[in-house]
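In: Sequence and predicted structure are below.
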Amino acid sequence: MHYELLVEDELVVVRGAVPGRPAQQLSLPEVLAHPLVLRERGSGTRQVLEYALRQQHVRLSELRVAFSFDNTQAIKAYLEAAPTCLGIVSRRALELELQTGRLEIVPVPALRLARQFETVWVQGQPPSASAARFLAYARQHCAPVS
């Protein structure tokens, strides 16, 4: 199989923005004390979180999970309405909400949630024409997020 990096991503802790009160840095125990809104079991997002927590000797069963949703849009909408909850979301999925001040990233230095998306195809067999067009489009539109 041929593997090629398509895009790097980072999951971040996020909350509903509180006007006039910027998000303060939190320690991992402070984050874990909040009700959390997460992706559903089996999702790649949840697997990255589970792995990072395991490195910190924290089990997922120890978390105060308020809700699990099967899509990022539902998590973002819930966080806008639930000021005491925190969520874990891809930085790439937050562009509009960050720009409009509806959500904000909460810095958590002890929690690094990096991930990579790769394309995979059979070695020696170039991707089909439609797959090649998709890859060209994805490479053009998946610029690094700051």
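Out: Nice, I can see it. This is a predicted model, so every value here is computed, not measured. Numbers count the residues shown, from 1 in each chain.
In: For the rest of this, base every contact and every neighbour count on C-alpha atoms.
Out: Noted.
In: Just give the nearest non-adjacent residue to the residue most central in space within the chain, would you?
Out: The centre of the chain sits closest to S90, judged by CA atoms, centre = their mean, with a distance of 2.6 Å. Nearest non-adjacent residue to S90, counting by CA to CA, 6 or more residues apart in numbering: L11, 4.3 Å away.
In: Included below, for side-by-side comparison, is a second structure:
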Amino acid sequence: MNLKQLEAFVKVAETKSFSEAAKQLFLTQPTISAHVSALEKELNTCFLIRNTRGVELSESGKELYAYAVQMLEIEKTIKGRFGKEIKPEGNVLRIGASTVPAQYILPNVMSTFHAEYPGEKLKLFETDSKGVIDMILSHHIDIGFTGTVIEKGNCKYLPFYEDELVVLTPSNEKFVEKLCGGQILADWIMDEPVILREEGSGTKKEAEKMLAEQGIDIKKLKLAALMENQETIKRSVSKGMGVTILSKLAAEEELKNGTLLAFPLGSQGGKRMINLVYDAEYPLLPAAERFIKMIKRMYLKKENTGIGECK
């Protein structure tokens, strides 16, 4: 087994085509086929399933893919650190982020990063916080951003941005009276239909903890719907379907134009931290280290702020 064989296998897995893999690696299709066949023969395992739709990974192939990507990234890291340059166009920093950091924080960070390092390419995957952690630990991404801390694997977290969760309601007379009257959330939220984020959402996990601190069991709320898309949630709330709990960042426009109202999530407010996360036992690419330094520079006052291990 060698890196050329693994590179061919990874490219076939990603393109789902031997011919496209050959084209992208500037090799012939028989050479790609030979590399993959040698790999399967040596390890006595079928990694790719050929069918009329193209090529798919077997269960063993999915496992090998995760390892192979790690090995190829380590090769890049070694070459980058010890003098053998890799062309800038060959580097891609893979970033995973949950909804709030992906949509409201990272656009500014990525544009700043691109201005300072124009040779670096970025690839952003948007999912929920659980999905980000799964991608970190399977090494499908290099660094991630989450709205909660999930105790799993060897994650290290850098909390860098204070976000606020709020209860969003329609902007109608009933809720204006509650807001102006300073009614306590616990006195009325149990009577309202509630729209919540999907399972795995950092927003939902943090909201559950904050409600519990006020004696409110999220499981006893009158659930109207579970939704993934924040825009759909906000529009449903504005139409009177129910109330919801989201980041205040996500509702800035609606709050400004008066289509939604925001109630504080408890007397202390619904404060939570947005975190940068990576695998502590896996070497970081130089581009990832530069991205982390930029996050510290942009959002943290002290450059030497430690990165805390999840416990």
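Out: It's in. Fair warning: this is a prediction, and the values are worked out from it, not measured in the lab.
In: follow-up on the earlier one: the residue nearest to S90 of the first structure maps to what in the second structure?
Out: By TM-score structural alignment, L11 of the first structure lines up with L165 in the second structure.
In: Run a quick neighbour tally on its match.
Out: L165 of the second structure is flanked by 24 other residues according to other CA atoms under 10 Å.
In: before we move on, back to that, so the residue nearest to S90 of the first structure makes contact with L94?
Out: No - using CA atoms under 8 Å, L11 of the first structure makes no contact with L94, being 10.2 Å away.
In: just to revisit the earlier point, to which residue of the second structure is the residue nearest to the centre of the first structure aligned?
Out: Match for S90 of the first structure (TM-score structural alignment): S247.
In: And that match, how far from G202 of the second structure?
Out: 11 Å (CA to CA, to the nearest Å).
In: Likewise for V100 of the second structure?
Out: Applying CA to CA, the value for V100 of the second structure to G202 of the second structure is 9 Å.
In: dump the residue contacts of the residue nearest to the centre of the first structure.
Out: Each residue near S90 of the first structure by CA atoms under 8 Å, 6 or more residues apart in numbering is listed here: 9-12.
In: I274 of the second structure maps to what in the first structure?
Out: Alignment note (TM-score structural alignment): I274 of the second structure maps to F117 of the first structure.
In: Show me what the host helix or strand of its match is packed up against.
Out: Per DSSP states H and E, F117 of the first structure falls inside strand 114-121. Using 3 or more CA pairs under 8 Å, 6 or more residues apart in numbering; DSSP states H and E, the elements in contact with strand 114-121 of the first structure are strand 2-16.
In: Quick check: next helix or strand after the strand it packs on?
Out: As assigned by DSSP H and E, the chain's next helix or strand after strand 2-16 of the first structure is helix 28-32.
In: Heading C-terminal from that next one, find the next helix or strand.
Out: With elements assigned by DSSP H and E, the helix or strand that comes after helix 28-32 of the first structure is strand 36-39.
In: so where in the second structure does that next one end up aligned?
Out: Alignment of strand 36-39 of the first structure against the second structure: residues 194-197, by TM-score structural alignment.
In: Now do the contacts for L265 of the second structure.
Out: 165-167, 185, 210-211.
In: same question, K23 of the second structure
Out: Neighbours of K23 of the second structure in contact, by CA under 8 Å, 6+ apart: none.
In: Kindly indicate whether it is helix, strand or coil.
Out: Here K23 of the second structure takes the helix state, with states given by DSSP: H, G, I helix; E, B strand; the rest coil.
In: For it, give its distance to N51 of the second structure.
Out: Distance of K23 of the second structure to N51 of the second structure, computed by CA to CA: 20 Å.
In: can you check Y299 of the second structure too?
Out: In terms of CA to CA, Y299 of the second structure sits 49 Å off from N51 of the second structure.
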